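1. What follows is a predicted structure for the sequence shown.
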Amino acid sequence: MSTSLSTLVPELLDEARAHSSGRAARTVRGHTEHRLRHTVIALTSGSVLADHESPDEATLLVLAGRVRLTDATGGGDGWTGCAGDLTDIPPVRHGLTAEEDSAVLLTVRL
């Protein structure tokens, strides 16, 4: 299976703009037969993924726009990334804010 992220990102951003939440997502790989799950998440500017617990192991790749990954414990300064930036998601409670219309690829180990 292959997916064109360059095609999917604009589609999901359009969906996010149409939703009151300002968010849209699609899992592109990672069902019962896989060890990793890859999900593209689109967020309009100012949209937030509220603080939540960290998965076991995960990374975040910014595909478009600019996002801020925040540490809900107050123990860190957070991380701001723009298109092409990749980071490990810290193993603490965290949130994500879109500083402009953005799309990210979240990869988690199942």
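-> Yes, it's here. Numbering: from 1, shown residues only.
2. going forward, measure contacts and count neighbours with C-alpha atoms only.
-> Fine.
3. what ranges do the strands span in this protein?
-> Here the chain has its strands, by DSSP state E, at 23-29, 36-43, 48-52, 58-64, 66-71, 79-82, 86-88, 94-98, 102-109.
4. Reformat these as CSV; add distance to Thr3 and mean neighbour count.
-> CSV is the format used below for the strands of the chain (distance: least, Cα to Cα, whole Å; neighbours: other Cα atoms under 10 Å):
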stretch, distance to Thr3, mean neighbour count
strand 23-29, 7, 18
strand 36-43, 11, 22
strand 48-52, 24, 15
strand 58-64, 14, 20
strand 66-71, 22, 22
strand 79-82, 21, 18
strand 86-88, 19, 14
strand 94-98, 23, 21
strand 102-109, 12, 23
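5. Select, out of those strands, the one closest to Leu13.
-> Among the strands of the chain, the nearest to Leu13 by Cα to Cα is strand 36-43 (5.3 Å).
6. by how many degrees do the closest one and strand 66-71 diverge?
-> Calculated by axes from the mean of the first three to the mean of the last three Cα atoms, to 10 degrees, strand 36-43 forms an angle of 120 degrees with strand 66-71.
7. take a look at this one as well, against the first:
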Amino acid sequence: MEKISLTALAREHLEKARAASSGRSSHTVYGGHEHSLRQVLLALTAGNGLDDHESPGEATLQVLQGRVRLSTEQAGWEGSAGDHLVVPLTRHALAALEDSVVILTVAKKLGPHV
């Protein structure tokens, strides 16, 4: 059993994001390429995010702090602290509307080319 303080991790990575030219920082909380479940903490400063990209498969975002916008070509959804967003299975982008921290959870099929 491993216990991690998401509050402390969020604080640490938001500081790193503020210092980074990209305005973001990430940390794998659980899993990795050899696991079917992967959880990544993403810290983003206001105005920064992840450009339009393919869906990683089944995924959700849990907003820990701040406000974000998850969008596709057709629609967009805003989330704030405490919100849980289902990531669409189409191309999408994530933008921080204010300094924010989210947990991205991805469930991937395991196979020989993972």
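-> Cool, got the structure. Remember, predicted model here, so these are calculated numbers, not experimental data.
8. quick revisit: redo the strands of structure 1 as a markdown table? Include distance to Leu8 of structure 1.
-> Shown next, in a markdown table, are the strands of structure 1 (distance: least, Cα to Cα, whole Å):
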| stretch | distance to Leu8 of structure 1 |
| --- | --- |
| strand 23-29 | 9 |
| strand 36-43 | 8 |
| strand 48-52 | 20 |
| strand 58-64 | 11 |
| strand 66-71 | 17 |
| strand 79-82 | 18 |
| strand 86-88 | 19 |
| strand 94-98 | 18 |
| strand 102-109 | 10 |
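9. Out of the ones you listed, flag the one nearest Ser6 of structure 1.
-> Closest among the strands of structure 1, using Cα to Cα: strand 58-64, at 8.7 Å.
10. Could you list the buried residues of stretch 1-19 of structure 1?
-> 8-9, 12-17 (16 or more other Cα atoms under 10 Å).
11. Return the subset of these lying in helices.
-> With DSSP state H as the criterion, helices contain 8-9, 12-17 from among the buried residues of stretch 1-19 of structure 1.
12. rewinding a little: can you name the two of the buried residues of stretch 1-19 of structure 1 that are farthest apart?
-> Checking the buried residues of stretch 1-19 of structure 1 with Cα to Cα, the most distant pair is Leu8 and Arg17, at 14.3 Å.
13. And the strands of structure 1: which comes nearest Ser4 of structure 1?
-> Nearest of the strands of structure 1 (Cα to Cα): strand 23-29, 9.6 Å.
14. Mind checking which residue lies nearest the centre of structure 2?
-> Leu104 (3.8 Å; Cα atoms, centre = their mean).
15. Please pull up the equivalent of that residue in structure 1.
-> Using TM-score structural alignment, the equivalent of Leu104 of structure 2 in structure 1 is Leu106.
16. any idea how far that match lies from Ala83 of structure 1?
-> 14 Å (Cα to Cα, to the nearest Å).
17. Which neighbours do the two have in common?
-> Leu61 (Cα atoms under 8 Å, 6 or more residues apart in numbering).
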